[in-house]
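Peer 1: show me how the following folds:
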Amino acid sequence: MKKSIVLLFFFLVFYSKAQEKAKIEKVNVSRIENILASDDMEGRAIFTPGIAKASAFIENEFKNIGLSFYKDLQSYRQEFDVKGKSANNVVAVLVGQTKPDEYVIFSAHYDHLGLKEGGKDRIYNGANDDASGTTAVIALANYFKEKNQNQRTIIFVAFTGEEIGGLGSNFFSKSIDAKKVVAMFNIEMIGTESKWGKKSAYITGFEKSDFGLILQRNLLNSNFKFYPDPYPKEQLFYRSDNARLAALGVPAHTISTSKMDIEPNYHKVSDEVGTLDLDNMTEIIEAIALSSQSIINGEDSPSRVTR
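Peer 2: Next up is the predicted model:
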């Protein structure tokens, strides 16, 4: 009896320590964000050396985390052709423990606008749009890998070509069986405070499935709030990379904080890391991790999107 109690004690201590290491660390969030939005990336426009550097950085992050390749790919690069030009998404996988054929996607776009033709500051750094979302995807990949409890398979995707029509997400959507995708968390511009202030974000297409209700329920005991998209006239649900899979019925929604009516640095060269609230951004990523748990663990399956 005593031996059993001792073994149970050591198991609980080990389990507790394993859970403690799975955290979203601000220092890591800041490191990733600053690299992706650095001048060295030259604005990350598709088909440029800058976006190639960004892709290589994301690939290396996924490698260091220890993620698997997507489907039959031989690397983290999902390459495709656009009118004779080469482009690529960056995709990685964390296989589910009991439901490997059910997928949950965390995504963001890593491309931006590149270089301005003239002026003292020519670089569209895209710190908020969407280095912030890509940072979140990498941080979440690290978190879920360390936690090592996902029952469903998690796919982490950094899309290219969002700024010129969602090219990357369109290609990716054709490579996956949409019926197996349980949910998609697309993350877009989370570096600034929402209209409600800190510890809050909104979900596009809130009324199109019960995805948002599940996330809200999972955050009931926290001080963070998810709200429905307050900018319906902007049609944000159809303007980001979630739209391609949503069109196939997937409960694919975008999480954002961007104040689309008054965001001062949107698509401007002034969208730099110094304009972001990295403390709040870290809390948003933590909230996404917490709110997704019942979906990741196979307990909840959001209703499908109907057109």
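Peer 1: C-alpha from now on. contacts and neighbour counts both.
Peer 2: Fine.
Peer 1: count of neighbours near Leu12?
Peer 2: A count of nearby residues for Leu12, using other C-alpha atoms under 10 Å, gives 12.
Peer 1: and the helix or strand harbouring it, what does it pack onto?
Peer 2: Taking DSSP states H and E as the definition, Leu12 sits inside helix 2-20. Under the contact definition 3 or more C-alpha pairs under 8 Å, 6 or more residues apart in numbering; DSSP states H and E, helix 2-20 sits against helix 132-147.
Peer 1: taking helix 2-20 as reference, get the angle to the helix it packs on.
Peer 2: For helix 132-147 against helix 2-20, the angle by axes from the mean of the first three to the mean of the last three C-alpha atoms, to 10 degrees is 170 degrees.
Peer 1: got the buried residues for helix 132-147?
Peer 2: Residues of helix 132-147 classed as buried: 132-146 (neighbour count, 16 or more other C-alpha atoms under 10 Å).
Peer 1: and the angle for the following helix or strand past the helix holding Leu12 with helix 132-147?
Peer 2: Counting by DSSP H and E, the element after helix 2-20 in chain order, helix or strand, is helix 26-36. Taking the same axes, to 10 degrees, one finds that helix 26-36 is oriented at 140 degrees with respect to helix 132-147.
Peer 1: relative to Ser291, how far out is Asp129?
Peer 2: Between Asp129 and Ser291 the distance is 23 Å, computed by C-alpha to C-alpha, to the nearest Å.
Peer 1: neighbour count for those two, which is higher?
Peer 2: Under the criterion of other C-alpha under 10 Å, the comparison of Asp129 against Ser291 puts Asp129 first, with 30 against 22.
Peer 1: contacts only, for that one.
Peer 2: Counting by C-alpha atoms under 8 Å, 6 or more residues apart in numbering, Asp129 touches 112, 188-189, 266-267, 271.
Peer 1: could you do Ser194 as well?
Peer 2: Taking C-alpha under 8 Å, 6+ apart as the test, what Ser194 contacts is 200-202, 256-259.
Peer 1: rerun that using 6 Å as the cut-off
Peer 2: For Ser194, the contact set (C-alpha atoms under 6 Å, 6 or more residues apart in numbering) comprises 201, 257-258.
Peer 1: for those residues, which one is nearest Ile154?
Peer 2: The nearest member of these to Ile154, counting by C-alpha to C-alpha, is Ala201 at 22.2 Å.
Peer 1: what strand or helix carries the closest one?
Peer 2: strand 200-203.
Peer 1: what's the first helix or strand after that strand?
Peer 2: The C-terminal neighbour of strand 200-203 among helices and strands, as given by DSSP H and E, is helix 211-218.
Peer 1: how about the helices in the stretch 201-307 of the chain?
Peer 2: Listed in chain order, the helices of the stretch 201-307 of the chain (DSSP state H, counting those that start in this stretch) span 211-218, 242-246, 278-291, 293-296.
Peer 1: out of those helices, which gets nearest to Ile164?
Peer 2: Once C-alpha to C-alpha is applied to the helices of the stretch 201-307 of the chain, the stretch that comes out nearest is helix 242-246, at 14.2 Å.
Peer 1: could you also give me the structure for this second sequence? I'd like to compare it with the first:
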Amino acid sequence: MHRYFILLLLAKQTAYCQHIDKIINAKEVERIERILSADDMGGRKIYTPGIDKAAAFIADEFKKAGLQPVAGKSYLQEFAMLRINPVQAGGTLNGKPLEERNIAAITAKEELSINQGSGYTMKVVQAKDTLGSIVSRLQRTGGDHLLMVDTIHRAMFERLKRGGRSQFTPKGNIVLVMANEEAGEYSIQVKQTVNAMPLKNVVGVLPGKSKKEEYVIFSGHYDHLGIGRANAAGDSIYNGANDDAAGITAVIMLANYFAKKKDNERTLIFAAFTAEESGGFGSTYFSQQYNPDQVMAMFNIEMIGTESKWGTNSAFITGYEKSDMGKILEKNLANTAFRFYPDPYPTQQLFYRSDNATLARLGVPAHTISTSKMDSEKYYHTQEDEIETLDMNNMAAIIRAIAISSTTIVAGKDTPTRVTSESLKR
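Peer 2: Just a heads-up that it's a prediction; the model follows:
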């Protein structure tokens, strides 16, 4: 009887391996990778036709996989960044004129005029306070605020005042005045130019069965550097085959795999982020759409097209020590030839340099999986980052390993520990 059970278990494992190989294999890796890194994508730079073409392709792949759209009938999670340049500012404070250099505003309005009757909440930012943290908190919560800022914060004040920045559309209006006094009577006017620049993530959803309100995210970024100065070979296109068409290839294939398995207890979200190369705007916006307490884990996948420092059948996990997610993945891979390792490049702070960082700072066990040899990656951010430099068989093995290693998390049997504020300091 015991021998029969072992044979039955081996038969099931063999059938499982055959099933996953039919969906996640080198041929399918190459098909997707070749389309995303082709010259006609123009390097997938934001605000270009190439990135729109890439977004349409990814959305179509999500649709074919059977994922649900994130917004009505659309797989596009659309938002805008604002490029703002101050034009003029002035006013009075407690009967005295205000210098233009002492007025700043965070607003989407081209013209803003306020006084003590405008209903703004006043807050005094003292020398002991952290101006940047206060502004970030008010931007998250929204509302209209007047900040009276101690002159010790001049450097940060200038950064906030400076034009030409890209920023999300504010939820309210924040006016900052540099003065070591509270505002009694005041009248402040601001003029600026505001240009909205549209961006879009591509997001598909596979609803869970018994734990629909618990989310597991598989993600990567689909933007790259576009077209630049030609190299010695005359190539001007930064194709980004490894960075990060490889990660998006993995996301698409995992979407296909789990959609065909149809046994995920938790809801799975597959996300292709825009604007990672420009400041992580896509993943930042995405993170604002979800309650972080409901996100059980995030598998962010970046640059898996080349062998890791340990060779094939291996990859590393950034921020390995900040949660026990890595240990769970290792447990699920125990009977395979694949190994996950802690990040071997801690001085490069990779945990904070990819699209996992925003949710990780909110406590989510959000980690990036990669094989990139960051101390010697020959084609990183060059025109030579093309499909011919990638190992399709090893990529397929990595993607299969991610699928297998996530099994108990997707099933709701394992929940990684949260990332704590203390661990973020380490």
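Peer 1: about what we covered before: now the contacts of Asp129 of structure 1: which count as buried?
Peer 2: Here, 16+ other C-alpha under 10 Å leaves 112, 188-189, 266, 271 buried among the contacts of Asp129 of structure 1.
Peer 1: out of those, which two sit at the greatest distance?
Peer 2: The largest distance within the buried ones among the contacts of Asp129 of structure 1, taken as C-alpha to C-alpha, falls between Glu188 and Asp271 and amounts to 13.8 Å.
Peer 1: what do these two both touch?
Peer 2: With C-alpha under 6 Å, 6+ apart as the test, Glu188 of structure 1 and Asp271 reach no residue in common.
Peer 1: which helix or strand contains the alignment partner in structure 2 of Ser86 of structure 1?
Peer 2: Matched to structure 2 by TM-score structural alignment, Ser86 of structure 1 sits across from Pro198. In this structure, Pro198 of structure 2 sits in strand 186-206 according to DSSP H and E.
Peer 1: not counting sequence-adjacent ones, nearest residue to Ser308 of structure 2?
Peer 2: Of all residues not flanking Ser308 of structure 2 in the chain, Thr371 sits nearest, at 4.3 Å (C-alpha to C-alpha, 6 or more residues apart in numbering).
Peer 1: what span of structure 1 lines up against stretch 89-104 of structure 2?
Peer 2: Here stretch 89-104 of structure 2 fails to align to any part of structure 1, judged by TM-score structural alignment.
Peer 1: again with stretch 280-289 of structure 2
Peer 2: Alignment note (TM-score structural alignment): stretch 280-289 of structure 2 is matched to residues 166-175 of structure 1.
Peer 1: before we move on, what about stretch 377-388 of structure 2?
Peer 2: Going by TM-score structural alignment, stretch 377-388 of structure 2 lines up with residues 263-274 of structure 1.
Peer 1: got the contact list for the matching stretch?
Peer 2: The set of residues external to stretch 263-274 of structure 1 that reach it, using C-alpha under 6 Å, 6+ apart, is 123-127.
Peer 1: try it again at 8 Å.
Peer 2: Stretch 263-274 of structure 1 is contacted from outside by 33-34, 37, 113, 121-129, using C-alpha under 8 Å, 6+ apart.
Peer 1: kindly report the same for stretch 130-141 of structure 1.
Peer 2: Residues from elsewhere that reach stretch 130-141 of structure 1 (C-alpha under 8 Å, 6+ apart): 24, 28-29, 32-33, 36-37, 58, 61-62, 65, 106-112, 156-158, 187-191, 281, 285, 289.
Peer 1: and these, which of them are buried?
Peer 2: Taking 16+ other C-alpha under 10 Å as the criterion, what is buried in those is 24, 29, 32-33, 36-37, 58, 61-62, 65, 106-112, 156-158, 187-191, 281, 285, 289.
Peer 1: now do the buried residues in the helix or strand Ile58 of structure 1 falls within.
Peer 2: Taking DSSP H and E as the criterion, Ile58 of structure 1 maps to helix 49-65. If you call a residue buried by 16+ other C-alpha under 10 Å, then helix 49-65 of structure 1 has these buried ones: 50-55, 58-59, 61-62, 65.
Peer 1: nearest to Arg304 of structure 1, of those?
Peer 2: Within those, the smallest distance to Arg304 of structure 1 is 29.4 Å, found for Phe62 (C-alpha to C-alpha).
Peer 1: not counting residues beside it along the chain, what's closest to the closest one?
Peer 2: Spatially, and ignoring its direct neighbours in sequence, Phe62 of structure 1 is nearest to Ala92 (6.7 Å; C-alpha to C-alpha, 6+ apart).
Peer 1: quick one, what contacts the one you found?
Peer 2: Residues touching Ala92 of structure 1, when contacts are defined by C-alpha under 8 Å, 6+ apart, comprise 62, 67-70, 76, 155-157.
Peer 1: residues near the residue nearest to Gly161 of structure 1 when sequence neighbours are not counted, how many?
Peer 2: Using C-alpha to C-alpha, 6+ apart and skipping residues adjacent in sequence, the residue nearest Gly161 of structure 1 is Leu167, 4.8 Å away. Applying other C-alpha under 10 Å, we find 21 other residues in the vicinity of Leu167 of structure 1.
Peer 1: what's the answer for Asp391 of structure 2, then?
Peer 2: Per other C-alpha under 10 Å, the neighbour tally for Asp391 of structure 2 reads 17.
Peer 1: surely it meets Thr306?
Peer 2: Yes: with contact defined as C-alpha atoms under 8 Å, Asp391 of structure 2 counts as touching Thr306 (6.0 Å).
Peer 1: tell me where the stretch 101-250 of structure 1 has strands.
Peer 2: Taking DSSP state E, counting those that start in this stretch as the criterion, the stretch 101-250 of structure 1 carries its strands at 114-115, 123-124, 152-159, 181-187, 200-203, 225-228.
Peer 1: tell me roughly how far the third one lies from structure 2 on average.
Peer 2: Relative to structure 2, and after both are superposed, strand 152-159 of structure 1 has an average distance of 0.2 Å to its aligned residues, where the measure is mean C-alpha distance after the TM-score superposition for structure 1.
Peer 1: report the angle between that strand and helix 132-147.
Peer 2: Computed by the same axes, to 10 degrees, the angle separating strand 152-159 of structure 1 from helix 132-147 equals 150 degrees.
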